[in-house]
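Undergrad: only geometry, no sequence info:
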């Protein structure tokens, strides 16, 4: 069964184009290393909650937008084998392709797919 990595972050709204470029560059690397699909979403209707919400989770500031993205892998094994190569790829090194957001506020995790209709 497929495996999914999910991500939520806050990106400076003014850096939307830079974020999309960074995401496209990263997508190439992920797909070269076995990812089946890379999806990047720019927040459009992401309400602030009273108890919890995407904006609260990433400490989104007024000049930032929440992004939600995921990678689909054939399996966790493929993902686990690919990630060291992805992280070492020169195209994703901070001096070449810096993340246009605060990585300390990035939320991520790996998920086993249990329903895929």
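TA: Okay, I see it. All values reported here derive from a predicted model rather than from experimental measurement. Numbers count the residues shown, from 1 in each chain.

Undergrad: from now on I want contacts and neighbour counts done on CA atoms only, so please keep to that.
TA: Noted.

Undergrad: and the strands in this protein, which stretches?
TA: Taking DSSP state E to define them, one finds strands in the chain at 3-12, 37-42, 64-73, 107-112.

Undergrad: structure B:
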């Protein structure tokens, strides 16, 4: 069975990174609780890599990040697309996802987030 990945890339204002990290930590625990195999959130470190003469679009260009923002790259691993759909349905039904239970506003602009589900093309490792 091929693994399936949900991937996200977004910009977070630097002064809201701690708030975002707390939110992401809670989200990760929730997805793992409902069956996701892995949950990862990383903050940009090498955002202008030297690719020689090969032209590339960088993550800050993709997310239109400003000087006071950091790029966050995230993914959640599932057994399959069907498993992803089952896990996400459970997550959405979890009381922790009730908008009434969330007091804080989003620490990023969700309109600038990119998201997609990916089926496995090549996979090495565990």
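TA: It's in. If you're wondering where the values come from, they're calculated on a predicted model, not measured in any experiment.

Undergrad: that older thread, tell me which of the strands of the first structure approaches residue 96 of the first structure most closely.
TA: Ranking those by proximity to residue 96 of the first structure (CA to CA) places strand 3-12 first, at 18.7 Å.

Undergrad: so that closest one versus strand 107-112, what angle?
TA: 160 degrees (axes from the mean of the first three to the mean of the last three CA atoms, to 10 degrees).

Undergrad: strand 3-12 of the first structure vs the second structure, average offset?
TA: Average distance, strand 3-12 of the first structure versus aligned residues of the second structure after superposition (mean CA distance after the TM-score superposition for the first structure): 0.4 Å.

Undergrad: ok, residues contacting that strand?
TA: Applying CA atoms under 8 Å, 6 or more residues apart in numbering, the contact partners of strand 3-12 of the first structure are 19, 54-55, 58-61, 63-76, 79, 100-103, 105-113.

Undergrad: same deal with stretch 64-74 of the second structure?
TA: With contact meaning CA under 8 Å, 6+ apart, stretch 64-74 of the second structure is reached by 7-14, 39-44, 59-60, 63.

Undergrad: if we can go back for a sec, mean neighbour count and distance to residue 90 of the first structure added to the strands of the first structure, as JSON lines?
TA: Shown next, in JSON lines, are the strands of the first structure (neighbours: other CA atoms under 10 Å; distance: least, CA to CA, whole Å):
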{"stretch": "strand 3-12", "mean neighbour count": "21", "distance to residue 90 of the first structure": "21"}
{"stretch": "strand 37-42", "mean neighbour count": "15", "distance to residue 90 of the first structure": "19"}
{"stretch": "strand 64-73", "mean neighbour count": "20", "distance to residue 90 of the first structure": "20"}
{"stretch": "strand 107-112", "mean neighbour count": "13", "distance to residue 90 of the first structure": "22"}
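
Undergrad: quick check: the residue nearest the centre of the second structure vs residue 95 of the second structure, distance?
TA: For the second structure, the residue nearest the mean C-alpha position is residue 74 (2.8 Å; CA atoms, centre = their mean). As judged by CA to CA, to the nearest Å, residue 74 of the second structure and residue 95 of the second structure stand 23 Å apart.
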